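[1] here's my sequence, what's the structure:
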Amino acid sequence: MVKKQMKLGAFFFLPGHHVASWRHPQAEVHDTWTISYLTQLAQTAERGKFDNIFFADVFGQGVHESSLSGIKLDPLVIISALAAVTKNIGLTATLTTTYNEPFHVARKFAAIDHLSGGRAAWNVVTSQNENEAQLFGKEQHLQHANRYARAEEFVDVVKKLWHSIEAEALVIDKEKGQFLDITKTKKVEHEGKHFNVTGYLDTPSTPQGHPVIVQAGSSEAGKELAAKTAEVIFTAWQTLEDAQAFYQDVKSRLAKYGRSEEDLKVMPGVFITVAKTEEEARRKQKELNSYISPEVGLGYLSYFIGKDVTQLDPDSSIPDFGVNEEDVTNPNTRANIIKNTIIQNGFTTLRELYEHIAGARGHREIVGTPEQIADQLQEWFENGAADGFNIMPPTFPQGLNDIVDLVIPELQRRGLFRTEYEGTTLRENLGLKHPIAQQVVHTN
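    This is a model prediction of the structure:
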């Protein structure tokens, strides 16, 4: 019997997941916007046999003199470029359903899936940051419940567009003069609360059937959307018990949508600092934390807890913070995770807290040797808490190199992770089904 193996994503957050990564002496910050550097990182992740590279995206972040300020390139453009310099690794980019239209998203991801040979994935988000509304000329940001209702219909329309012209419709018979089998096309005629879309996507269905659908979210609405539409879900948990409860909750929702547990891969984020000895790993962690200025640390913390603490002494006690009253349908799940982190670790000062979340941002943090890292990943994987993990290197390129050179070989030695890719598409490597082509009837 073949041993079940975990799935691993490489979460690219450049120049590193740690809030002060850009200040690290080895950080190649100026190269973050160059294709040569991005190619190097992508090929390193592919050498490590990662399932996919994942790029998050948020608009409307403030510009600050002493921090990275969320300055980055469009991830969709990045994965388009990386498709040409990689062969097996999946390419995942984030696009919001709140400030896009279904046709745009369907067309762009279909193109990347074709050009990459079936390695594209769309991370579906609904835009948590209220500042995004101003960038798109909106007077007010949609409330949490309305964003998720829009997202559900949005994904439905995108799927219809992706399959409006099935790949099998392309006959291309030069002798007979037949380009399409029109019976394998279906005109989209969608009338809904949020969208009215009529027509075809001008792209045939892709090598994967359609790109893999990814989602990150742990609210009630997020879990329900994931159960209905997602094939991979990224999430954040600190303890085995909480991760197990989330895993079971999401998996138990699949049956009512006609889906099996294998149709959705749960991949919690894990922030890893690894070295050959635990002492060296702790030293790396401490060094990175030493680069956090109080201004940046307090600003970073304010964003995650939803309360402005920037004017407080970093060594003062942690104030109480609660649910955002302006959006009562949003449970502020990440803020609740941070509250639990305070209790579990006994933190008493703001400095202790912002140093703790400076890289992991509410995700699980593991510091230690390759064996110690593997032990903890294996525990979650083999005890119903995860199908795999979204790995968050503290710095690039060194943090990623350390994980590929130290952690991956240990997981492979234990038979927990692949030594070669199983297939040529992301869907094959993740062990996901190829979407069944819809039964179509031609509509003029």
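
[2] contacts and neighbour counts: CA atoms only from here.
    Noted.

[3] for residue 371, see how far away residue 399 is.
    In this view, residue 399 and residue 371 are 17 Å apart by CA to CA, to the nearest Å.

[4] got it, and residue 41?
    Residue 41 is 24 Å from residue 371, by CA to CA.

[5] what about these two, which has more around it?
    residue 41 (20 against 16; other CA atoms under 10 Å).

[6] I'd like the structure of this one too, to check against the first:
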Amino acid sequence: MGEFVIKMPDVGEGVAEAELVEWHCKVGDPVREDMVLAAVMTDKATVEIPSPVNGTVLWLGAEIGDTVAVKAPLLRIQIAGEGGEADAVPMAETVTIASSSPQRREGARRADEGDAPPSLGQLSPSSDPAGHLLPAGEKGSRAAPDTLAKPLASPAVRLRAQDGGVDLRQVTGTGPAGRITHDDLDQFLARGAQPSILPVGLARKTTVEEIKVTGLRRRISEKMVLATSRIPHITYVEEIDVTDLEDLRATMNASRKPDQTKLTILPFLMRALVKTVGEQPGVNATFDDDAGIISRHGAVHIGIATQTPAGLTVPVVRHAEARGIWDCAGELVRLAEAARTGSALREELSGSTITITSLGAMGGIATTPIINHPEVAIVGVNKIMMRPVWDGSQFIPRKMMNLSSSFDHRVVDGWDAATFVQRIKALLETPALIFIES
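    Got it, this is the predicted structure:
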């Protein structure tokens, strides 16, 4: 018998380390070639690490949340024959987002169960009580679920169970070491088993749940600390009458073609941003404060803050200056869906030059957006409300919306910030100007 060492692979150009966000095995587990062993994260994307050999896990080199350097030993596997070592070959990158969509569940199922390629298809992930892999068609004994112990399941399975109100302690796992898979959950629900409903009473609760900050949540935390500690923010709030814009939007949606995406207010704001930064290029910029260099960008790459099941991500609509209103709308929908389902690519989550953030109908009256470092400006969209507006002789109902915009005061002066927002206001209040080429 020999020992095979798997090292942390080079997960991206210029990346010296990555965070371990998930193990798919533990010491003593049998593994086979191409089975997913772990997942690591860098720059808001995860990379799955497969096994290059068949064997048994002897040692794990890190805990979830640890940062592991490239080329550092990640795990050791006992194999038949002579030992060796190699850098793992990472699988395709995906956004670290757990979702209950069918595509994500299928991807998670493959990761949970370590599906082998066709050449190894004679094996299944089932195991006997001793933990040995069984040939396909032979199932190990199914032990009754332990109602006290915490059930073994991946984060994706736990999320599905939580969304469906299922107590995983009532589900029998058929995976290695009794691990509950997506198929187990599907079969549990197919049998008509009802989600457990616990009685609600007035009782004191003394439990404390400690949650380690890892993965995307750690990245968000670090980004927010960086932005607020290094950027002196100035926030400017302005009220905008969007009545005419909403009428135009309704007219355009009523006559849109079948292949055109329904317009929201964001594509109009994106086009207004493009025209405005053409007049004020200092706002479409990034600031390297270590080098003391401001980079004014000709390209307008607009980041769109998007909430996902795993947390906030910022997919980027690249070259908005070259996109029409319908193109902006279609790209917005595509990127938002990719971010939420976990299929966004690395280049779709980086490189923005200015950001828009919107909470939609929950947008509140005003917000104080935090700048997406190293950018120098962010535009926050608040909800549209019908308000009485004095026209000089009477109050009339108008659709009003506030824009809450923050700027890096080291780079953008208050007067320039106000000029920027007032120009956007003029474009949105007279939306025909958005379509006039200057």
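
[7] TM between them?
    Once superposed, the chains reach a TM-score of 0.20 (TM-score structural alignment, normalised by the length of structure 2), with 157 aligned residues with a CA RMSD of 7.6 Å.

[8] okay, buried residues for stretch 226-237 of structure 2 please.
    227, 231, 233, 234, 235, 236, 237 (16 or more other CA atoms under 10 Å).

[9] in helices, which of those appear?
    Taking DSSP state H, the ones among the buried residues of stretch 226-237 of structure 2 that sit in helices are residue 227.

[10] farthest-apart pair in the buried residues of stretch 226-237 of structure 2, please.
    Pairwise distances across the buried residues of stretch 226-237 of structure 2 peak at 19.8 Å for 227 and 237 (criterion: CA to CA).

[11] nearest spatial neighbour of residue 93 of structure 2, skipping sequence neighbours?
    residue 47 (4.9 Å; CA to CA, 6 or more residues apart in numbering).

[12] what packs against the helix or strand harbouring the one you found?
    Assessed by DSSP states H and E, residue 47 of structure 2 sits inside strand 45-50. With contacts taken as 3 or more CA pairs under 8 Å, 6 or more residues apart in numbering; DSSP states H and E, strand 45-50 of structure 2 sits against strand 36-42, strand 93-95.

[13] hmm, back to that, my guess is the residue nearest to residue 93 of structure 2 meets residue 94, correct?
    Yes - using CA atoms under 8 Å, residue 47 of structure 2 is in contact with residue 94, at 6.8 Å.

[14] who has more neighbours out of the two?
    Using other CA under 10 Å, the more surrounded residue of residue 47 of structure 2 and residue 94 is residue 47, with 24 against 20.

[15] how far away is that one from residue 215 of structure 2?
    Here residue 47 of structure 2 is placed at a distance of 12 Å from residue 215 of structure 2 (CA to CA).

[16] common neighbours of these two, please.
    Shared contacts of residue 47 of structure 2 and residue 215 (CA atoms under 8 Å, 6 or more residues apart in numbering): residue 41.

[17] could you check how far the closest residue to residue 75 of structure 2 other than its chain neighbours is from residue 23 of structure 2?
    Closest residue in space to residue 75 of structure 2, ignoring its immediate chain neighbours: residue 60 at 4.5 Å, by CA to CA, 6+ apart. Distance, residue 60 of structure 2 to residue 23 of structure 2, using CA to CA: 9 Å.

[18] neighbour count winner among these two?
    Taking neighbours as other CA under 10 Å, residue 60 of structure 2 and residue 23 compare with residue 23 leading, 19 against 16.

[19] hmm, the more buried one is touching residue 47, no?
    No - using CA under 8 Å, residue 23 of structure 2 is not in contact with residue 47, being 12.0 Å away.

[20] mutual contacts of the two, please.
    Common neighbours of residue 23 of structure 2 and residue 47 (CA under 8 Å, 6+ apart) are residue 39.

[21] among the helices and strands packed on strand 45-50 of structure 2, which is nearest residue 249 of structure 2?
    It is, among these and with distance given as CA to CA, strand 93-95, at 32.3 Å.

[22] list the helices and strands that closest one packs on?
    With contacts taken as 3+ CA pairs under 8 Å, 6+ apart, strand 93-95 of structure 2 sits against strand 45-50.

[23] sorry, back to before: what's the most buried one of the helices and strands packed on strand 45-50 of structure 2?
    Stretch with highest mean neighbour count among these: strand 36-42 (a mean of 24; mean count of other CA atoms under 10 Å).

[24] what is that one packed up against?
    Looks like strand 36-42 of structure 2 contacts strand 17-23, strand 45-50 (3+ CA pairs under 8 Å, 6+ apart).

[25] I'd like these as TSV, with distance to residue 185 of structure 2 appended.
    Output for those, formatted as TSV (distance: least, CA to CA, whole Å):
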stretch	distance to residue 185 of structure 2
strand 17-23	21
strand 45-50	23
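
[26] pick the most deeply packed of these.
    Highest mean neighbour count among those (mean count of other CA under 10 Å): strand 45-50, a mean of 24.

[27] what angle separates that one from strand 17-23?
    For strand 45-50 of structure 2 against strand 17-23, the angle by axes from the mean of the first three to the mean of the last three CA atoms, to 10 degrees is 60 degrees.

[28] where do the strands sit along the stretch 251-400 of structure 1?
    Counting by DSSP state E, counting those that start in this stretch, the stretch 251-400 of structure 1 has strands at residues 265-274, 364-368, 388-392.

[29] what about residue 294 of structure 1, how many residues close to it?
    If we define neighbours as other CA under 10 Å, then residue 294 of structure 1 has 18 of them.

[30] let me fix that, I meant to ask about residue 271 of structure 1.
    Counted with other CA under 10 Å, residues neighbouring residue 271 of structure 1 total 24.

[31] check the one 3 residues further on too.
    Using other CA under 10 Å, residue 274 of structure 1 is surrounded by 28 other residues.

[32] no further queries at this time; thank you.
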